[in-house]
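> Have a look; sequence and predicted model below, questions after that.
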Amino acid sequence: MTQDDARDRLIVGLDLATVEEAEAMVARLGDAVQFYKVGFELALAGGLVLAERLAGSGKKVFVDLKLHDIGATVEKATRQVAKLGATYLTVHAYPQTLKAAAEGRGASGLKVLGVTVLTSWDAGDVREAGFSETPEQLVARRARHALEAGVDGVICAPTDLPVIRSVAPRPFHAVTPGVRPAGSAAGDQKRIATPADAIRNGADRLVVARPILSAPDPRAAAEAIIAEIAAA
């Protein structure tokens, strides 16, 4: 894998409180990073405007809103995200929600990802939520729903990649948060892997936030992860 290909595989999560902080981080990372995620916190602080601006400047953007509502609302919201020029949007992987997002995406360049099981959940959390399946069984079922609905892929824990790839080979996208370089703190993530392991197990792109944002030199931290991806 070339360095440019590896660079395209890294999505930096702008998990920051203000647009100003996010813009400062983007400037600090410079041309080292080509792909950014805007999640709930930043979106509610004006981050969707930033997402459109980043896309307009040639960066790729992942709008991580995890939509789940009645079909008509999800379809219309997905259409609005497509207008921003985003590359990815997340919706929860329920059949009606997935189908509505696929309709809203239409012929745009937006790719819809179904959320399978959050990386902060383990088997106990899945049981507590009322599911009788193991996390792996639930992930497989939701990946099948995503395939049947015609969306572009899923977002999943890196430990679930073998399950995803057994159900849905490429070009179906598998995007993984919960990626931690060796020696990094797990934080609130329960199902994690290193960048190299995630790539080897079939991830298309990796979402990394805290190990980069909290590093003394965020650009150097991003470049180290990109080098690990390239080597994998």
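Yep, that arrived. Numbering: from 1, shown residues only.
> okay, CA-based contacts and neighbour counts for the rest of this
Fine.
> Could you measure from the nearest residue to Lys59 once chain neighbours are set aside over to Gln96?
Nearest residue to Lys59, sequence neighbours excluded (CA to CA, 6 or more residues apart in numbering): Gln34, at 5.2 Å. Gln34 is 32 Å from Gln96, where distance means CA to CA, to the nearest Å.
> Could I get the contacting residues of Ala203?
158, 161, 173-176 (CA atoms under 8 Å, 6 or more residues apart in numbering).
> Which stretches in this structure count as strands?
Taking DSSP state E as the test, the strands found in the chain are 10-13, 35-38, 60-67, 88-92, 111-115, 153-155, 173-176, 205-208.
> Pick the most buried one from these.
The highest mean neighbour count among the strands of the chain, using mean count of other CA atoms under 10 Å, belongs to strand 153-155: a mean of 29.
> contact partners of that strand?
90, 111-116, 143, 146-147, 172-177.
> who touches the residue nearest to Lys59 in this structure?
Gln34 makes contacts with 7-8, 10-11, 59-60, as judged by CA under 8 Å, 6+ apart.
> can you check Arg200 too?
Ala232.
> Pro162 versus that one, what's the distance?
Remark: distance between Arg200 and Pro162 (CA to CA) = 10 Å.
> Which residue is the nearest non-sequential neighbour of Glu52?
With CA to CA, 6+ apart, the residue lying closest to Glu52 is Leu84, at 4.7 Å.
> For that neighbour, grab the count of nearby residues.
20 (other CA atoms under 10 Å).
> That one and Leu54 touch, don't they?
No: applying CA atoms under 8 Å as the test, Leu84 and Leu54 come out as separate, 9.5 Å apart.
> May I have the residues that are in contact with the nearest residue to Ile212 once chain neighbours are set aside?
Take Ile212 and drop its neighbours on the chain: the residue closest to it by CA to CA, 6+ apart is Pro218, 4.9 Å away. Counting by CA under 8 Å, 6+ apart, Pro218 makes contact with 28-29, 212.
> picking that back up, among the strands of the chain, which is nearest Ala123?
Ala123 sits nearest to strand 111-115 of all the strands of the chain, at 16.5 Å, using CA to CA.
> which strands and helices sit next to that closest one?
In terms of contacts (3 or more CA pairs under 8 Å, 6 or more residues apart in numbering; DSSP states H and E), strand 111-115 is packed against strand 88-92, helix 95-105, helix 135-149, strand 153-155.
> A further structure is provided below for comparison with the first:
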Amino acid sequence: MNNRNPIIALDFSAKEEVLQFLKPFDEKLFVKVGMELYLQEGPTIVTDLKEMGHDVFLDLKLHDIPNTVQSAMRGLAKLGADLVNVHAAGGLRMMESALEGLEAGTEAGKQRPLLIAVTQLTSTSEQQMKSEQKINLSLQESVIHYAELSKRAGLDGVVCSVLEAADINKFCGEDFLRVTPGIRLSDSTVHDQIRIATPEVARSEGSSLIVVGRAITQSENPVETYQLVKQQWEVLQ
């Protein structure tokens, strides 16, 4: 997967809304299918998007016992998604099992989907993490710990905020993906994200891929906004 364009989060509940949103675009996109859309439309939404020529990040954040995650990933591998994920909090063995499932489910001669792990959600603050998860590290230390554990499990990278991308690059290497959601234009609404950044800051801080949702999908002119995000993201490449 060589597509490093901004990933558009398709935060819709139905295929019809997705098709309406995509209609004005005349280029191959990198899109994210999250739980809301996947649970409403099922696996065919992924195969439909692939048939349309788009790259797909299937964002289901699997977190269960190793055997269950392994079996689920074996099935997801057949859908043709380019990028899938799990929660790093599931542990080393769960992440190893997820990778084993992906490899087992990928058809011979095809490249398996890239596998990344969620460290801490970008909606999570350090105070929340400490009070609700009872993690006595700093948020930065927790994210780096999960990143190192993910790399040890053989994963291709992690989901993190822009604020941790540079340190993960330092500890895990340039080839280890840092996929950063919470990307906003300077005049965009923050919504429920806490650890956010602009496309320019994401690039300068070492993000590998950025995920942009409502700043584009709720824009009056999504194509124009996407091109602006893309331009700002590419400025420092």
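Perfect, thanks for sending it. Since this is a predicted model, take the numbers as computed values, not measurements.
> ok, back up a step: so which of the helices and strands packed on strand 111-115 of structure 1 is the most packed in?
The most buried one of those (mean count of other CA under 10 Å) is strand 153-155, showing a mean of 29.
> For that one, give me the average deviation versus structure 2.
Strand 153-155 of structure 1: mean distance to aligned residues in structure 2 after superposition is 0.5 Å, counting by mean CA distance after the TM-score superposition for structure 1.
> and what of stretch 136-146 of structure 1?
Comparison of stretch 136-146 of structure 1 with structure 2 after fitting gives an average deviation of 0.5 Å (mean CA distance after the TM-score superposition for structure 1).
> Output the residue interval of structure 2 matched by that stretch.
Mapping stretch 136-146 of structure 1 onto structure 2 (TM-score structural alignment) gives residues 140-150.
> what sits up against that stretch?
In contact with stretch 140-150 of structure 2 (CA under 8 Å, 6+ apart) are residues 88-89, 91-92, 95, 116-117, 119-120, 135, 157-158, 160, 164, 167-168, 171-172.
> 7 Å instead, please
88, 92, 117, 119-120, 158, 164, 168, 172 (CA atoms under 7 Å, 6 or more residues apart in numbering).
> Columns distance to Thr44 of structure 2 on top of those residues, output as a markdown table?
Below are the contacts of stretch 140-150 of structure 2 laid out as a markdown table (distance: CA to CA, whole Å):
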| residue | distance to Thr44 of structure 2 |
| --- | --- |
| Ala88 | 27 |
| Leu92 | 30 |
| Ala117 | 24 |
| Thr119 | 28 |
| Gln120 | 29 |
| Val158 | 26 |
| Glu164 | 34 |
| Ile168 | 34 |
| Cys172 | 35 |
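> residue contacts, the aligned residue in structure 1 for Pro199 of structure 2?
For Pro199 of structure 2, the aligned residue in structure 1 is Pro195 (criterion: TM-score structural alignment). Pro195 of structure 1 makes contact with 179-181, 225, 228-229, according to CA under 7 Å, 6+ apart.
> again, but for Ala215 of structure 2
184, 188.
> what do we get in structure 1 for it?
Match for Ala215 of structure 2 (TM-score structural alignment): Pro211.
> Quick check: its match vs Lys76 of structure 1, distance?
35 Å.
> what does Leu113 of structure 1 give?
Distance from Leu113 of structure 1 to Lys76 of structure 1, by CA to CA: 16 Å.
> In structure 1, which residue sits furthest out from the middle?
Ser132 (26.0 Å; CA atoms, centre = their mean).
> Name the residues of stretch 20-30 of structure 1 that come out as buried.
Of the residues in stretch 20-30 of structure 1, 22-23, 25-26, 29 count as buried by neighbour count, 16 or more other CA atoms under 10 Å.
> Can I get the residues you listed in CSV including distance to Leu50 of structure 1?
As requested, the buried residues of stretch 20-30 of structure 1 are exported to CSV (distance: CA to CA, whole Å):
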residue, distance to Leu50 of structure 1
Ala22, 9
Glu23, 8
Met25, 12
Val26, 11
Leu29, 16
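> Cross those against helices and list the overlap.
22-23, 25-26, 29 (DSSP state H).
> returning to what we had before: identify, from the contacts of stretch 140-150 of structure 2, the entry nearest to His191 of structure 2.
Distances from His191 of structure 2 to those, taken by CA to CA, are shortest for Gln120, at 17.5 Å.
> In structure 1, what residue corresponds to that closest one?
In structure 1, Gln120 of structure 2 lands on Val117 (TM-score structural alignment).
> again, but for Leu177 of structure 2
For Leu177 of structure 2, the aligned residue in structure 1 is His173 (criterion: TM-score structural alignment).
> Distance check, its match against Ala100 of structure 1.
Here the criterion is CA to CA. By it, His173 of structure 1 lies 19 Å from Ala100 of structure 1.
> swap in Arg205 of structure 1?
Taking CA to CA, one finds Arg205 of structure 1 at 24 Å from Ala100 of structure 1.
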